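J.: Please work out how this folds:
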Amino acid sequence: MKAQVRKTLFILTCLLPFYTWAQTGKFYSSDKELSNSLINKVYQDRRGFIWISTENGLNRFDGNRFTIYKHNSADSTSLKNNYVRTVFEDSSSRFW
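T.: Okay, the predicted model is just below:
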């Protein structure tokens, strides 16, 4: 019985460093990463991207960095407005 407890404690001790490094604890702000601090909606799509709709653009987080989408009057496929209230994904993986 004691040998089994020692073996279990040894395994847990070996795995503990991996568990503590699992999260980065990074703080994201509108100073560098986000387009605005006024967040309206947070959504995770089927591919794992995090979409954050704000009052000054749409932000996509891939786990490492943000990509910011904003209205561009020269591009008819861009956002119609920078004020993004929400985001939806339909059954065909299209965003609305």
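
J.: okay, CA-based contacts and neighbour counts for the rest of this
T.: Will do.

J.: correct me, but His71 touches Val84?
T.: No: counting by Cα atoms under 8 Å, His71 stays clear of Val84, with 10.3 Å between them.

J.: shared neighbours, the two?
T.: Common contact partners of His71 and Val84 (Cα atoms under 8 Å, 6 or more residues apart in numbering): Gly57.

J.: Between those two, tell me which one has more neighbours.
T.: Neighbours were counted for His71 and for Val84 using other Cα atoms under 10 Å; Val84 has more, 20 against 17.

J.: how close does that one get to Asn40?
T.: 7 Å (Cα to Cα, to the nearest Å).

J.: what touches both of those two?
T.: Ser53, Thr54, Glu55.

J.: Let's compare: structure for the following, please.
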Amino acid sequence: MMNLSFVVAQSKDSRLKYLSQEDGLSSSVVVDIVQDNYGFIWFATRNGLNRYDGYSFKTFTNDPNNVNSIPVDRLTCLLIDKNGNFWIGSLDGLVWFTWIMIRKLFL
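T.: Just a heads-up that it's a prediction; the model follows:
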């Protein structure tokens, strides 16, 4: 687990950019980070899944009234496998999304 009050992203001009909750990150506790084939950076946090596009965050949290939402907010790990499937881990188990599902639900 990484208990960070900020995370760092690299912009096109190769300068470091510090990101925090003030920038829209849903939690200061980031437990995993992956970058997808489209360039989005995904953050697993203790308060949901965050997608960063280089400019702003979009946060995905559990919504009990929406069957398409992520199942829990307290995440433990992320993985993009060789087939492009997106795996989200939590203490309650694993959830996987195909890129077709990701585009439909999260992009």
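
J.: Out of the shared contacts of Val84 and Asn40 of structure 1, give me the one that has the most neighbours.
T.: Counting neighbours by other Cα under 10 Å, Ser53 leads the shared contacts of Val84 and Asn40 of structure 1 with 27 neighbours.

J.: The equivalent of it over in structure 2: which element?
T.: With TM-score structural alignment as the matching criterion, the partner of Ser53 of structure 1 in structure 2 is Ala44. If you go by DSSP states H and E, Ala44 of structure 2 is part of strand 41-45.

J.: which residues are contacting that strand?
T.: 26-36, 49-53, 73-78.

J.: Likewise for stretch 62-72 of structure 1?
T.: Identification of contacts with stretch 62-72 of structure 1 by Cα under 8 Å, 6+ apart yields 33-35, 48-50, 56-61, 78-82.

J.: Give the aligned range of it in structure 2.
T.: The aligned range for stretch 62-72 of structure 1 is 53-63, by TM-score structural alignment.

J.: Tell me which residue lies farthest from the centre of structure 2.
T.: Asp13 (23.2 Å; Cα atoms, centre = their mean).

J.: so how far is Gly54 of structure 2 from that residue?
T.: With distances taken as Cα to Cα, Asp13 of structure 2 is found 12 Å from Gly54 of structure 2.

J.: now swap in Ile102 of structure 2 and tell me
T.: 18 Å.

J.: would you list every one of the helices in structure 2?
T.: 99-106 (DSSP state H).
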